[in-house]
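In: what's the 3D shape of this:
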Amino acid sequence: MDKPKIKLGITLGDYNGIGPEVIIKTLADNRILNFCTPIIYGSGSLINKTRKLLHVENFSFQQIRQIAEHDSKRINVLNCWEEDLELNLGNPTPQSGRAALQSLQAASADLKAGNIDGIVTAPIDKDNIQSEEFKFPGHTEFFTSYFEAPESLMFLVSGNLRVATVTGHIPVKEVANKITTELLVQKLTILLHTLQKDFGIQKPRIAVLGLNPHAGENGLLGTEEQEIILPAIRSLKENGHLLFGPFPADGFFGTRQYQQVDATLAMYHDQGLIPFKTLAFENGVNYTAGLPIVRTSPDHGTAYNIAGANKAQESSFREALFLAIDIIRKRSTP
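Out: Take a look at the predicted model:
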């Protein structure tokens, strides 16, 4: 008997950004329906306004009010609010911030209830979405809290290029104090488990970057490598894991050493994401590892500067959708 088709929730993000555009452009290829049943959490009215603005003709959907009404052979839009909201493309508004949160909350509730199999999130404006109900630096922290995970991992993926970060959306001045041997062991353990369970790599090879320039230069430029990072690497190597480093970040990426490992662990956001996005911006995916659920997103933001101009590339969103499907399938395989 064939397995039931994967039900994939899609959040709208900030509708005044490029989220609806990349969603429509991705799902306009109806071959997507061979792989999953897409359920967009948002507003049929807004989706239709965006479709007309983009002059996309080959895109149809049915509107539903609850997940039980979905049609597995069609694109579904689950209406999360009643108001007929107006587009103000390129400009975040209080209405678009509230709508982004309503979309996220509705999809997350269905995911927690087991009504959908995973979520692909369109970009939010991290400032515009803030409210009494959302006090998180971003999606990663929201999902970690919502699904009560002790820890999670921001994991950027593009083919065999995989980069994770120890710290995420925090000020640079707080990074050094945040990094401890215990946290590194926790993050590396999540990364090892993710590569095995979600990517099918039985004996992963992981490179660990240093925190300081030149990885501290034997203590001359900082002692975190010797006092914090090396002990974490050694403790996991003693258990038979293949860990290497700490490497100076600039030379590591400059000499393409990332091609020799299955994943790289960076110490902070920009140390990992700048080289990743330089190498794979159009096809990169942000995956929240370490959670009991599957959540992916494109590796770009709301891009207000091109919203409504029909210039947004959907490739990263499409890759996020297919990575979610791949991971859901791997997790369901004994």
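
In: can we go C-alpha only for contacts and neighbour counts from here?
Out: Fine.

In: how would you label Lys126: helix, strand or coil?
Out: Three-state assignment for Lys126 (DSSP: H, G, I helix; E, B strand; the rest coil): coil.

In: ok, which stretches of the chain are helices?
Out: Along the chain, counting by DSSP state H, helices occupy 19-27, 44-54, 94-112, 139-146, 175-178, 181-197, 224, 230-237, 249-254, 269-280, 315-332.

In: Mind listing residues that contact the longest one?
Out: With contact meaning Cα atoms under 8 Å, 6 or more residues apart in numbering, helix 94-112 is reached by 9-16, 41-42, 67, 80-81, 85, 116-119, 121, 124-125, 128-130, 134, 147, 293.

In: I'd like the helices of the chain as CSV, with mean neighbour count and distance to Cys36 appended.
Out: Below are the helices of the chain laid out as CSV (neighbours: other Cα atoms under 10 Å; distance: least, Cα to Cα, whole Å):
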stretch, mean neighbour count, distance to Cys36
helix 19-27, 23, 11
helix 44-54, 17, 19
helix 94-112, 21, 15
helix 139-146, 18, 22
helix 175-178, 13, 39
helix 181-197, 19, 21
helix 224, 20, 46
helix 230-237, 17, 38
helix 249-254, 15, 36
helix 269-280, 17, 25
helix 315-332, 20, 8
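
In: What about Asp14, how many residues nearby?
Out: 31 (other Cα atoms under 10 Å).

In: try His169
Out: 15.

In: Tell me how far the residue lying farthest from the centre of the chain lies from Asn212.
Out: Here the chain reaches farthest from its C-alpha mean at Leu220, the gap being 36.3 Å by Cα atoms, centre = their mean. To Asn212, Leu220 is 10 Å away according to Cα to Cα, to the nearest Å.

In: what's the answer for Met1, then?
Out: Distance from Met1 to Asn212, by Cα to Cα: 55 Å.

In: neighbour count winner among these two?
Out: Asn212 (20 against 3).

In: I figured that one hits Gly219, correct?
Out: No - counting by Cα atoms under 8 Å, Asn212 stays clear of Gly219, with 9.6 Å between them.

In: Common neighbours of these two, please.
Out: With Cα under 8 Å, 6+ apart, Asn212 and Gly219 have common neighbours Glu225.

In: Which residue, neighbours along the chain excluded, lies closest to Ile6?
Out: In this structure, Ile6 finds its nearest non-sequential neighbour in Cys36, 4.8 Å apart by Cα to Cα, 6 or more residues apart in numbering.

In: Following up with a second sequence; could you model it the same way so I can compare the two?
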Amino acid sequence: MSEKDRKIRVAISIGDYNGIGIEIILKTLKEKEITELFTPVIFASTKLLSHQKDKLNLDRINFQGIQDASQIVDGKINVVNLWKDTIEVQFGKVTKTAGEHAFQSLKAAAQSVTDGFTDVLVTAPINKDNIQSEEFKFPGHTEYLGEVWGGFPLMFMVAEKIKVGLVTQHVPVSKIAQGITKKSVYSKIQQIHKSLVEDYTVQKPKIAVLGLNPHAGDNGLLGTEEQDIIIPAIERCKKEDKLVYGPYSADSFFTSDNLEVFDAVLAMYHDQGLIPFKTIAFDEGVNYTAGLKYVRTSPDHGVAYNIAGKGIANEESFKEAVYLALDLFKNRLDYAELTKNVLQHIPLKLEKGDNKE
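Out: Alright, predicted model coming up:
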């Protein structure tokens, strides 16, 4: 089988194994037919996964244990064995070792995409505290992948009904205003526009931009960031023939009518965009890191220690993350094929008697 014809290979990092990460991974892969759609490659150990598989009574799942990503077997659920030791799982507890293993899984999975052994990355939730180390000093997956893959990562929360991008991501509330500049707002609009065109095949995207202050500043009465920063960034985009509108007041924007009009929304900070997003699309919502060379998706929830090990975690968001990664990978290939210069300049050979002037 040629590289072009093989199924898409999905690298999967397990996140914090004391949370629900492995449970939602296994539930997503439990149907035998799943390997007809893609080839899963989980970065962990067969011992760890078998322990949780038995606990969840998922007897139909069989693993193909390999030692390196170069040994992937298509049509199987591959497990790259990163560890040989038996791991003590402590559901619901925050442990240093769980954070260390979460990082090892993420690092190896991301590297496999870089090396071309896998095609896309889907990440299970991490604990942003216990994963911190000398190698991982980032607020989350988004910033880490921006470092190792290069590019300008955009946290793009996506679902069928709503897509939300953020200007500032994982920063304290006290520092949000410092991150709102003409350059940052403009660049995030550009990233959303580029993703909608290349990843979602929207020819003329319509993008709504929210204000920073209550009531979008009320013409300067409640803050001047809208007039001084956000509106100039929007006007610049309009001069480039982009359909960008706003700033809108965040408290009244997220209605069904508005969401039908726009292809995506740019929020100024984390909670401004994610509270309405998770309210509207929690089960099927996906965290997509746009703006990178490779596709990375993740469920839109955290480690959920409170239900870990109970077998009641909902895998729908993780499943949607996998399917979205497959769709985005295909869309990127199609876009690259459609936009490449297939017509080369061929000098015309003049026939005898043609005018040579």
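
In: follow-up on the earlier one: which residue in structure 2 lines up with the residue nearest to Ile6 of structure 1?
Out: Aligned by TM-score structural alignment, Cys36 of structure 1 pairs with Phe38 of structure 2.

In: and that match, what is it in contact with?
Out: 7-10, 75.

In: And those residues, which two are furthest apart?
Out: Val10 and Gly75 (11.6 Å; Cα to Cα).

In: higher neighbour count, those two?
Out: Neighbours per residue (other Cα under 10 Å) separate Val10 of structure 2 from Gly75, with Val10 holding more: 25 against 18.

In: Which position in structure 1 pairs with that one?
Out: Under the alignment (TM-score structural alignment), Val10 of structure 2 maps onto Leu8 of structure 1.

In: how close does its match get to Thr165 of structure 1?
Out: 26 Å.

In: Find me whatever residue is spatially closest to Lys93 of structure 2, sequence neighbours aside.
Out: Closest to Lys93 of structure 2 by Cα to Cα, 6+ apart is Asn18, at 6.2 Å.

In: What about that neighbour, how many residues nearby?
Out: By other Cα under 10 Å, neighbour count at Asn18 of structure 2 equals 24.

In: what's the answer for Pro139 of structure 2, then?
Out: 15.

In: wait, isn't it in contact with Glu147?
Out: No - with contact defined as Cα under 8 Å, Pro139 of structure 2 does not reach Glu147; the gap is 12.0 Å.

In: got a list of what Tyr258 of structure 1 touches?
Out: Tyr258 of structure 1 neighbours (Cα under 8 Å, 6+ apart): 161, 207, 252, 264.

In: Out of those, grab the one that's most surrounded.
Out: Thr264 (29 neighbours).

In: any idea how far Ile206 of structure 1 is from it?
Out: Applying Cα to Cα to Thr264 of structure 1 and Ile206 of structure 1 gives a distance of 6 Å.

In: What residue, apart from its backbone neighbours, is nearest Pro232 of structure 2 spatially?
Out: Lys182 (7.1 Å).

In: just checking, that neighbour touches Ile234?
Out: No - using Cα under 8 Å, Lys182 of structure 2 makes no contact with Ile234, being 9.1 Å away.

In: Centre-most residue in structure 1?
Out: Geometric middle of structure 1 (Cα atoms, centre = their mean) lands on Asn286, at 2.9 Å.

In: count of residues packed around the nearest residue to it once chain neighbours are set aside?
Out: For Asn286 of structure 1, ignoring the flanking residues on the chain, the nearest one in space by Cα to Cα, 6+ apart is Leu156 at 4.6 Å. Number of residues near Leu156 of structure 1 (other Cα under 10 Å) recorded here: 27.

In: what would the helices of structure 1 look like in TSV with distance to Ile306 of structure 1?
Out: Listed next are the helices of structure 1 as TSV, based on distance: least, Cα to Cα, whole Å:
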stretch	distance to Ile306 of structure 1
helix 19-27	11
helix 44-54	12
helix 94-112	17
helix 139-146	22
helix 175-178	32
helix 181-197	35
helix 224	41
helix 230-237	43
helix 249-254	30
helix 269-280	18
helix 315-332	16
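
In: For Ala307 of structure 1, find the nearest of the ones you listed.
Out: helix 19-27 (8.1 Å).

In: from the chain's centre, how far out does that closest one sit?
Out: Helix 19-27 of structure 1 sits 16 Å away from the centroid of its parent chain (Cα atoms, centre = their mean, to the nearest Å).

In: Specify, as a residue range, where that helix falls in structure 2.
Out: With TM-score structural alignment as the criterion, helix 19-27 of structure 1 aligns to 21-29.

In: Please work out which residues outside the matching stretch touch it.
Out: 14-15, 49, 52-53, 56, 58, 61, 124-125, 303, 309, 311, 313-316, 318-319.

In: and with 6 Å instead?
Out: Residues outside stretch 21-29 of structure 2 that contact it (Cα atoms under 6 Å, 6 or more residues apart in numbering): 14-15, 124, 315, 319.

In: One more: stretch 271-287 of structure 1?
Out: Counting by Cα under 6 Å, 6+ apart, 155-158, 266, 296-299, 315-316, 320 sit against stretch 271-287 of structure 1.

In: picking that back up, next, format the contacts of stretch 21-29 of structure 2 as TSV and append distance to Asp334 of structure 2.
Out: Output for the contacts of stretch 21-29 of structure 2, formatted as TSV (distance: Cα to Cα, whole Å):
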residue	distance to Asp334 of structure 2
Ile14	30
Gly15	31
Ala124	27
Glu315	29
Lys319	23
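
In: can you tell me which two in these are farthest apart?
Out: Top of the distance list for the contacts of stretch 21-29 of structure 2 (Cα to Cα): Gly15 and Lys319, 15.3 Å.

In: ok, now how distant is Ile34 of structure 2 from Glu320 of structure 2?
Out: For Ile34 of structure 2 relative to Glu320 of structure 2 (Cα to Cα), the value is 13 Å.

In: Next: Lys30 of structure 2.
Out: In terms of Cα to Cα, Lys30 of structure 2 sits 15 Å off from Glu320 of structure 2.

In: show me what contacts Val166 of structure 1?
Out: Val166 of structure 1 sits in contact with 267-268, where contact means Cα under 6 Å, 6+ apart.

In: can you give me the end-to-end distance of stretch 226-234 of structure 1?
Out: One end of stretch 226-234 of structure 1 to the other measures 11 Å (Cα to Cα).

In: do stretch 149-168 of structure 1 as well
Out: First-to-last residue span, stretch 149-168 of structure 1, Cα to Cα: 16 Å.

In: Nice, that's everything, thank you.
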